[in-house]
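**Q** sharing a sequence plus its predicted fold:
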Amino acid sequence: LDAGITDGLIRLSVGLEHVEDIIEDLRYGLD
């Protein structure tokens, strides 16, 4: 919490992938 990290934050890590796969993963993760 000292670094400003709270429960309301989302960690996003993106590698080399097709943009459609990234969008699909985000939609799945946020549902």
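**A** Great, that's in hand. Residues are numbered from 1 along each chain as shown.

**Q** alpha carbons only for contacts and neighbour counts from here, please
**A** Noted.

**Q** quick one: the helices in this protein?
**A** For the chain, the helices defined by DSSP state H occupy 19-30.

**Q** okay, one more to line up with it:
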Amino acid sequence: MIHPASTTHQQLTDDEKIAAGVPNDLIRVSVGIEDIDDLLADLDQALTAI
């Protein structure tokens, strides 16, 4: 998981981020080719922990 607004796109202004499709509340989730049930369980576990 990554927060693009504060990492990969941090150099952009808020208007530039919006134009690029990167609002400040966006969280990008990068997943592999695991079974969907495993991915959902991992995501659920992570969200429960926070």
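**A** It's in. Here the structure is a predicted model, which means the values were calculated and not measured.

**Q** so Val31 of structure 2 versus Ala46 of structure 2, what's the distance?
**A** 14 Å (Cα to Cα, to the nearest Å).

**Q** middle-most residue in structure 1, spatially?
**A** What sits nearest the mean C-alpha location of structure 1, by Cα atoms, centre = their mean, is Leu12, with 3.1 Å.

**Q** so what corresponds to it in structure 2?
**A** Leu12 of structure 1 maps onto Val29 in structure 2, with residues paired by TM-score structural alignment.

**Q** what's the answer for Leu26 of structure 1, then?
**A** Match for Leu26 of structure 1 (TM-score structural alignment): Leu43.

**Q** count the neighbours of that match for me.
**A** Neighbours of Leu43 of structure 2 under the rule other Cα atoms under 10 Å: 14.
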